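Participant: Sharing a model prediction with you, sequence too.
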Amino acid sequence: MVLSRFMPKNPQFSVLFTQQARIAAQTAQALCTLLQDYTEVEAKVQAIRDLEHEADRLSKQLVEVLSQSFIVPFDREDIIQLIEHLDDVVDDIEEAARKLVLYRVRQPSPQAATLAEIVRQQAEVLAQGMPLLESAGRYGELRQLMEQVRQLEDQGDQVSDEVQVGLYDGVTDVPGMVAAMRMGEILALLESAIDQAQRVAKTVENVMLKNA
């Protein structure tokens, strides 16, 4: 018997997780906007960093709510993993954006915009699913949403394979090699963000399995 099913729960969890996923989607959208219109780069990257700070604030708030809650809607370990993985999505996006400035990238590769759009869609789907975490009667709908996240990760894997094949095409000198390596690092961060979103989905699936 799961005691938490029969005792009051703290509604802040689903609300804050939804907000955290929406911040991830906004951060990815901000990166998409930058990559589609690669102007005023430093200002746009600063806006992304501001969103990352808001994500950190939400993560800390979730940890505080968890520490103050005697009854929680599902396992504390799963709550902690959700907090960490959602925060990691935003951290990876922000780090990719920061390195566009740090490495003085003149023009990002087209795959960067594609990967940013994939993680944006993942975060939007996660934001749709978070309010359903405490509604066992809607777990069928939630499973479908998490499957969408998984399918988007598959798309990201395909793009990543294309990157590996063509990253150094046409590179004939040392500066070109350095630029390609740096872009590869940025793309790897976006791939990591996609993987982190999938880890969120996997944790949600674990919650459903334990509470169905």
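Facilitator: Yes, it's here.

Participant: Please count neighbours and contacts with C-alpha atoms only from this point.
Facilitator: Fine.

Participant: residues making contact with stretch 38-47?
Facilitator: Contacting residues not belonging to stretch 38-47 are listed as 30-31, 34, 94, 97-98, 101, 107 [Cα atoms under 8 Å, 6 or more residues apart in numbering].

Participant: Next one: the residue nearest the centre of the chain from L62, what distance?
Facilitator: Geometric centre of the chain, nearest residue: V89, 3.0 Å, by Cα atoms, centre = their mean. V89 sits 16 Å away from L62, going by Cα to Cα, to the nearest Å.

Participant: same deal with D56?
Facilitator: Taken as Cα to Cα, the spacing of D56 relative to L62 amounts to 10 Å.

Participant: quick one, which of the two is more surrounded?
Facilitator: Neighbour totals were compared for D56 and L62, and L62 leads with 21 against 18 (other Cα atoms under 10 Å).

Participant: In addition, the following structure is provided for comparison:
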Amino acid sequence: MLFGKLLPREGNFFELFNAHGVAIVNGSRAFLSMIQNYSDVAQRERYAGQVDDFEHEADKVTAEVNRLLHKTFITPIDREQIHSLINTMDDILDMLQDASETMALYDVRELTPEVTRLSELAVKCCERVAHGVSLLSQLSKHSVAAATVKTCQEISQLESDADREMRSAMSRLFREQEDIRELIKLKAIYEQLESITDKCEDVANLIEGIVLENS
């Protein structure tokens, strides 16, 4: 009996997934605010700092999940699924931070409307990721499992929207941008932003796999 009491409760993993999901949403919204206020250097730096803060917060959650995996005898879902899910979620915030840092390192002075639209799609994807993760603890309910799959499908649709937006942005960039340096900078940023939605879809695929095995 004492041994059972000493084991971490299964719910801890779901609580940590939710905490990470909140950090992802907050980080993506801070990133979008940075984009929307990009011309104001002070505001830009403030929001970029928030992206960094949420990335560090998520790193701590990821480390805690991996620590618990080594201590927990019985996990609520497959151990490999837990490991893959939390680390893929963590990649999302890493990519947001990378995109923020790239803009600073490349000394990007002015952003295009396409950057804003791709950032908005990234935020929507991140919000759906957090929602999908929040449902994992209730997969035994058929209605919740169905809602989780629907959320994953919404993420896939948003990723497709971002892919189309990036193709359009690239087409316009190569047609209209005459400064080769600006072209190279913006091309890199477009690709990074689209990769964020790709990573969200990776998370959605992992969640769908968990639904299939546990509902």
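Facilitator: Arrived safely, thanks for sending. These numbers were taken from a predicted model, which means no experiment stands behind them.

Participant: Give me the TM-score for these two chains.
Facilitator: Laid over one another, the chains give 0.90 as their TM-score (TM-score structural alignment, normalised by the length of structure 1), with 202 aligned residues with a Cα RMSD of 1.5 Å.

Participant: show me what contacts the residue nearest to the centre of structure 1?
Facilitator: The contact partners of V89 of structure 1, taken as Cα under 8 Å, 6+ apart, are 24, 192-194, 196-197.

Participant: so can I have JSON lines of those residues showing neighbour count?
Facilitator: Shown next, in JSON lines, are the contacts of V89 of structure 1 (neighbours: other Cα atoms under 10 Å):
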{"residue": "A24", "neighbour count": "34"}
{"residue": "S192", "neighbour count": "19"}
{"residue": "A193", "neighbour count": "32"}
{"residue": "I194", "neighbour count": "32"}
{"residue": "Q196", "neighbour count": "23"}
{"residue": "A197", "neighbour count": "31"}
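
Participant: Mapping onto structure 2, list which of those remain contacts.
Facilitator: Retained contacts for the contacts of V89 of structure 1 in structure 2, judged by both residues aligned by TM-score structural alignment, their matches' Cα atoms under 8 Å, are 24, 193, 196-197.

Participant: Which members of those residues occur in strands, if any?
Facilitator: Among the kept ones among the contacts of V89 of structure 1, DSSP state E puts none in strands.

Participant: Farthest pair within these?
Facilitator: A24 and Q196 (11.1 Å; Cα to Cα).

Participant: Pull up the overlap in contacts between those two.
Facilitator: By Cα under 8 Å, 6+ apart, A24 of structure 1 and Q196 have these common neighbours: 86, 89.

Participant: host element of Q148 of structure 1?
Facilitator: helix 139-166 (DSSP states H and E).

Participant: mean shift of that helix relative to structure 2?
Facilitator: Helix 139-166 of structure 1 differs from its equivalent in structure 2 by a mean of 1.1 Å after superposition (mean Cα distance after the TM-score superposition for structure 1).

Participant: So which of the contacts of V89 of structure 1 is the closest to L126 of structure 1?
Facilitator: Set against L126 of structure 1, the nearest of the contacts of V89 of structure 1 by Cα to Cα is A197 (8.1 Å).
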